[in-house]
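>>> could you look at this predicted model? Sequence included:
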Amino acid sequence: MELRQPGRKGPQEIEYSLISRGIEDSILPACRELGITAYGIFARGLISGHWQAARTPGDFRVHSPRFQEGNVEQNLAPVETLRESAKARNTTVAQLAIAWVAARGEDIVPLAGARRRDQLSEMLGAFDIALTPADLVVIEQAAPQRSRSGRAV
């Protein structure tokens, strides 16, 4: 994985989400030690619960293997299970995704961008969610560590 802002001094960022979990075995411990934070907690929109395919040739997702035909369908499959879990908790998929990242450790800060107020409100609602160990098991079963298709770019 690449750091998001190479050459920048101070804290760096690395993608970490339910879909992008390849860092858990060896990179995450080093990131924790060095103060590197996670970004991309929605895996470029895949697990936001509001998926929209790339619309322009300049969209990053047009070139990323995880968004190519066959891979994107497999990567979206956990979202429906997460949607059922979210509905049972009266939350959204995006809120579960944020709450899951936040539950991974006090040293992990979920970073997400919002273009609209409703997106911001939805994201902020995630911080009212306290996931139980049982919730974490359900989420983990929906999106196991090595479940994504197509490498992250």
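Arrived safely, thanks for sending. From a predicted model like this one, the values you see are computed outputs, not experimental measurements.

>>> CA atoms for contacts and neighbours, from now on please.
Will do.

>>> okay, residue 153 and residue 15: tell me how far apart.
10 Å (CA to CA, to the nearest Å).

>>> those two: which has the busier surroundings?
Neighbour tally, residue 153 and residue 15, criterion other CA atoms under 10 Å: the higher count belongs to residue 15, 24 against 11.

>>> which ones are touching the more buried one?
4, 38, 39, 40, 41, 43 (CA atoms under 8 Å, 6 or more residues apart in numbering).

>>> assign residue 38 to helix, strand or coil.
Three-state call for residue 38 (DSSP: H, G, I helix; E, B strand; the rest coil): strand.

>>> thinking again about what came up before, now the contacts of residue 15 in JSON lines, with neighbour count and distance to residue 106?
Shown next, in JSON lines, are the contacts of residue 15 (neighbours: other CA atoms under 10 Å; distance: CA to CA, whole Å):
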{"residue": "4", "neighbour count": "14", "distance to residue 106": "21"}
{"residue": "38", "neighbour count": "23", "distance to residue 106": "12"}
{"residue": "39", "neighbour count": "22", "distance to residue 106": "15"}
{"residue": "40", "neighbour count": "18", "distance to residue 106": "18"}
{"residue": "41", "neighbour count": "28", "distance to residue 106": "16"}
{"residue": "43", "neighbour count": "19", "distance to residue 106": "21"}
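
>>> can you tell me which of those is nearest residue 59?
For the contacts of residue 15, the residue nearest residue 59 by CA to CA is residue 43; the value is 14.2 Å.

>>> okay, now the one to match up with it:
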Amino acid sequence: MRQSQLGDLTVSSLGLGCMGMSQSYGVRPDESESIATLHAAIDAGCTFIDTADVYGDGENEEIVGRALAGRRDQVVLATKFGFRTTKSESTVVPTVVDGSPEYARAALDASLQRLGVDHVDLWYLHRRDPQVPIEDTVGAMASMVEAGKVRYLGLSEVNGDTVRAAHAVHPITAVQSEWSLWTRDPETVVLPALRELGIGFVPFSPLGRGFLTGQLTSPDDFPEDDMRRGLPRFQGENFQKNLDLVAQVRTLAAAKGVTPSQLALAWLLAQGNDVAPIPGTKRRSYLTENLGAIDVVLTPDELAGLDAAFPPDAVAGQRYTDGGMNLVGK
């Protein structure tokens, strides 16, 4: 497994996003298969494990914790805080962002208990709280580093100004945001600031929430409780326009003799050694396919072809609903 450098933290160049093991993509996941997938990832050298306290309202951290029992020292473990949830009879919804120092400290202690560990390697603020100065939130996070409960700090879905203000309080090791062939905003918005400061980038949803796999053909492919049904990119005319874009990736992948997923991940891996994508999966078969991207070397002409097939702003529709978009880039 190749290694990437996020600030002073060395991680496997491909990580494993664990959100889908608990929520969002329909069909109740099989916990035994999820744990087997985590074990297979570690065995293959994919040791950068990503979770969050809001995933499954804490359940995801518990699953990850059970999987890591006896193997904690083999992984770089990342989790996040910042969302408070509201429960109903049928679902748990993140409704409030809370970056207060008091909540930060309490949230970390709860995460450590669910994970069954005494520290996490990378702790992110999941979204910036507009009501709390970023200096106050990061100051509280820094106190957890001093207490030995966290090794490195990260932020998620922030802009360059926020990164600079946070980094002035305590070194920020990584920023996590959506980045892929069909979400290229970070290239102009935040990535230049990160590289100026020596901060790594962790792309989530590097396969466009499954769209770049080439396996989706209709919104009807999604179960009723799949979150993608509510996202603009997966609806109506947007879906078909985006499907036409993905067809080009499928063609390029076939010419290369790889899968569309491997091609999309190889494109991200080619963006620099300070980039470590975390494709999510809850099945060993998809994990094996994703890890095959490590061995895919793209020529300058192939990279140019992908850039031409997926230029910035080519994708139809927002990443989130208006409410979700109000929480990103802050």
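Thanks, I have the structure now. All values derive from a computational prediction rather than experimental measurement.

>>> hang on, the earlier thing: overlap between the contacts of residue 15 of structure 1 and structure 2?
Retained contacts for those in structure 2, judged by both residues aligned by TM-score structural alignment, their matches' CA atoms under 8 Å, are 38, 39, 40, 41.

>>> ok, so of those, who is nearest residue 93 of structure 1?
Nearest member of these to residue 93 of structure 1, counting by CA to CA, is residue 41, at 11.7 Å.

>>> where does the closest one land in three-state SS?
Applying three-state DSSP: residue 41 of structure 1 is coil.

>>> so what corresponds to residue 125 of structure 1 in structure 2?
The alignment partner of residue 125 of structure 1 in structure 2, by TM-score structural alignment, is residue 292.

>>> residue contacts, the nearest residue to its match once chain neighbours are set aside?
Nearest non-adjacent residue to residue 292 of structure 2, counting by CA to CA, 6 or more residues apart in numbering: residue 262, 6.4 Å away. Going by CA under 8 Å, 6+ apart, residue 262 of structure 2 touches 289, 290, 291, 292, 293, 296.

>>> buried only: go through those for me.
By neighbour count, with 16 or more other CA atoms under 10 Å, these hold 290, 291, 292, 293, 296 as buried.

>>> which one's the longest helix in structure 1?
If you go by DSSP state H, structure 1 has its longest helix at helix 71-89.

>>> so where do the helices sit in the stretch 151-300 of structure 2?
For the stretch 151-300 of structure 2, the helices defined by DSSP state H, counting those that start in this stretch occupy 160-169, 186-189, 191-197, 236-256, 260-269, 284-291, 300-309.

>>> what comes up buried for the longest one?
Residues of helix 236-256 of structure 2 classed as buried: 239, 240, 241, 242, 243, 245, 246, 248, 249, 250, 252, 253 (neighbour count, 16+ other CA under 10 Å).

>>> just tell me what the third one corresponds to in structure 1.
Looking back up the chat, that one is residue 241 of structure 2. Aligned partner of residue 241 of structure 2 by TM-score structural alignment: residue 74.

>>> what do you get for the last one?
Per TM-score structural alignment, the equivalent position to residue 253 of structure 2 in structure 1 is residue 86.

>>> show me what contacts the closest residue in space to that match that isn't next to it in sequence?
Counting by CA to CA, 6+ apart, residue 86 of structure 1 lies nearest to residue 92, which is 5.2 Å off, once chain neighbours are set aside. Contact analysis of residue 92 of structure 1 by CA under 8 Å, 6+ apart lists 49, 83, 86, 122.

>>> give me the neighbour count for residue 95 of structure 2.
12.

>>> repeat for residue 65 of structure 1
Neighbours of residue 65 of structure 1 using other CA under 10 Å come to 16.

>>> once you drop chain neighbours, what's closest to it?
Residue 65 of structure 1 sits nearest to residue 150 (CA to CA, 6+ apart), 4.7 Å away.

>>> if we can go back for a sec, so the match of residue 241 of structure 2 makes contact with residue 148?
Yes. Residue 74 of structure 1 is within contact range of residue 148, at 7.1 Å (criterion: CA atoms under 8 Å).
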